[in-house]
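**Q** Pasting the sequence and the predicted model now:
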Amino acid sequence: MSDWNDPELAAMRDRLIATLRGYGKVAVAFSGGIDSTVVAQAAHLAIGADAIAVTAVSDSLAEGEREEAESLARQIGIRHRVIHTSEFEDPNYLRNNPDRCYFCKSELYGRLALIRAELGVDAVASGANLDDAGDHRPGMKAASENGVVHPLLDSELTKDDVRKLAKAWGLPTWDKPATPCLSSRIAYGEEVTPERTRMIDQAERWLRARGLRIVRVRYHKGDMARVEVPLDELPAIASAEVRTEMVRAFKDLGFKFVTLDLEGFRSGSNNLVIPSENLMKGLVVPASAPAAGR
């Protein structure tokens, strides 16, 4: 039986498509992650050639992510464009305070706003979903300032809803683990540099090459790697053979210390050091602002 025979799922699909159709011509900020992929798929179904997916490339993008985004865009059939962003030229971004993501998204959404006429679109759409409303998301402020719309939020879809839609559409990333930018692995207050993001990327690739699917290598002061994996994977990675190989490999990459986090993988664990009052300050997720010129 087709997944679309589920009336609740079909209603979510139709609501998302109708939401996107209501924006006019749309450029999707397309990382290739599960959320933006579902938005791109729905946008293509809603408005066809009037939709375009735009992937931003910089030193914060893990190796292979650009190629995966290009492959997904081809599968969906949506027009696709790659742009290069310059957040690494912004000292506010490099300083890596808890609002780092604001400066990253300001660069991305500001650049998309500047080329909207060239892209021929009325609105820029993000992949923010309903679950993001309760997380530390400085980028939402940048989105609001640049008139970005949030179709998943406007359609009241959660992360679980997004995965169900992706699976029903046959998108290969329906169960892909979250892949936030490499800069998010660097502890707040430690400078973001291309060298550090490359160290992190190569270390995570080393772990995935050994069959680990969900991993985080977090960079801390003194070139220390804090490795997070799911709790049930800890015994294997802590075995003498793997541990010895990992320490040697990570030190070859530039890490001086290699640690295993005994609490296991936690999405956004770097946010634990942010005072709670700062988590909420200015981070209320707005309703999608109408894009200028619509």
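**A** Arrived safely, thanks for sending. Residues are numbered from 1 along each chain as shown.
**Q** For the rest of this, base every contact and every neighbour count on C-alpha atoms.
**A** Noted.
**Q** What residues does the closest residue to Asp131 other than its chain neighbours make contact with?
**A** By the measure of C-alpha to C-alpha, 6 or more residues apart in numbering, the closest residue to Asp131 outside its immediate chain neighbours is Thr158, 5.5 Å from it. By C-alpha atoms under 8 Å, 6 or more residues apart in numbering, the contact list for Thr158 reads Asn129, Leu130, Asp131, Leu152.
**Q** got the residue ranges for the strands in the stretch 51-200 of the chain?
**A** 51-57, 79-84, 123-125 (DSSP state E, counting those that start in this stretch).
**Q** who does the shortest one touch, helix- and strand-wise?
**A** Packing partners of strand 123-125 (3 or more C-alpha pairs under 8 Å, 6 or more residues apart in numbering; DSSP states H and E): strand 26-29, helix 100-114.
**Q** what about versus this one:
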Amino acid sequence: MVHGEQTDDLLEDRPGRKAAQEAGARAPLAEAGLSKADVRALARKLGLSVAEAPPLACLATRFPVGAHITAEELARVQAAEDVLAGMGLSNYRARWHGDLVRIEVPPDDIFRLVEPDTRRYLVARLSALGFRYVTLDLAGYHAGPMVGAGRQGPEGSAGGAER
């Protein structure tokens, strides 16, 4: 079994790293000393369409670090992100907080999501997935894993209390 970790990933705390190690999965890209830029350059050289694809983080990053995650919870978060993708958004996260889903989008997309018809659509779709509360993070999109209180938002402002 192998996974796509590369050397840039080694600089961050990745929730899936420990699970991959425990499962005996190998990371051939990291073992070969390849960075994200190296992998993209190789993909370009080989003519692969994924060379310019946006990075896709493991769904486990949508959950609090150390949380026990079920397949059903992963499926609900994936379905929530499918709704966001279907709205034409390019950067987004659906963060899991039990019966609450916290949506993160870049600050420029926040106004789009609070437009009345769009807001009603989003609440209806995510509520249908079983989320009792649908929230929008005013600090905006944050790549990487969910972290503790006081994370810095995209503009350097402190994030909300529940992090």
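**A** The structure has been received and is ready for your questions. Note that the structure is predicted; figures quoted are calculated from it, not measured.
**Q** can you tell me how far the equivalent of Leu42 of structure 2 over in structure 1 sits from Ala11 of structure 1?
**A** In structure 1, the residue paired with Leu42 of structure 2 is Leu165, using TM-score structural alignment. Counting by C-alpha to C-alpha, to the nearest Å, the gap between Leu165 of structure 1 and Ala11 of structure 1 amounts to 11 Å.
**Q** And Leu100 of structure 2? What does it align with in structure 1?
**A** Aligned partner of Leu100 of structure 2 by TM-score structural alignment: Met224.
**Q** Who are the contact partners of the nearest residue to that match once chain neighbours are set aside?
**A** Leaving aside its sequence neighbours, Met224 of structure 1 sits nearest to Phe257 (C-alpha to C-alpha, 6+ apart; 4.6 Å). If you count contacts by C-alpha under 8 Å, 6+ apart, Phe257 of structure 1 has them with Gly222, Asp223, Met224, Ala225, Lys251.
**Q** Alignment lookup: Phe257 of structure 1 to structure 2.
**A** In structure 2, Phe257 of structure 1 lands on Tyr133 (TM-score structural alignment).
**Q** Could I get the full set of helices for the stretch 101-250 of structure 1?
**A** Counting by DSSP state H, counting those that start in this stretch, residue ranges of the helices within the stretch 101-250 of structure 1 are 116-119, 139-145, 151-154, 159-168, 194-208, 234-237, 240-253.
**Q** Can you pull up the most central residue in structure 1?
**A** Nearest residue to the geometric centre of structure 1 (C-alpha atoms, centre = their mean): Pro180, 4.1 Å.
**Q** so what corresponds to that one in structure 2?
**A** So, by TM-score structural alignment, Pro180 of structure 1 is matched to Ala57.
**Q** does that match really touch Gly144, like I thought?
**A** Yes. Using C-alpha atoms under 8 Å, Ala57 of structure 2 makes contact with Gly144 at a distance of 7.0 Å.
**Q** Please identify the deepest-packed of the helices and strands packed on strand 123-125 of structure 1.
**A** With neighbours defined as mean count of other C-alpha atoms under 10 Å, these peak in mean count at strand 26-29, which reaches a mean of 26.
**Q** what's around Glu5 of structure 2, how many residues?
**A** 21 (other C-alpha atoms under 10 Å).
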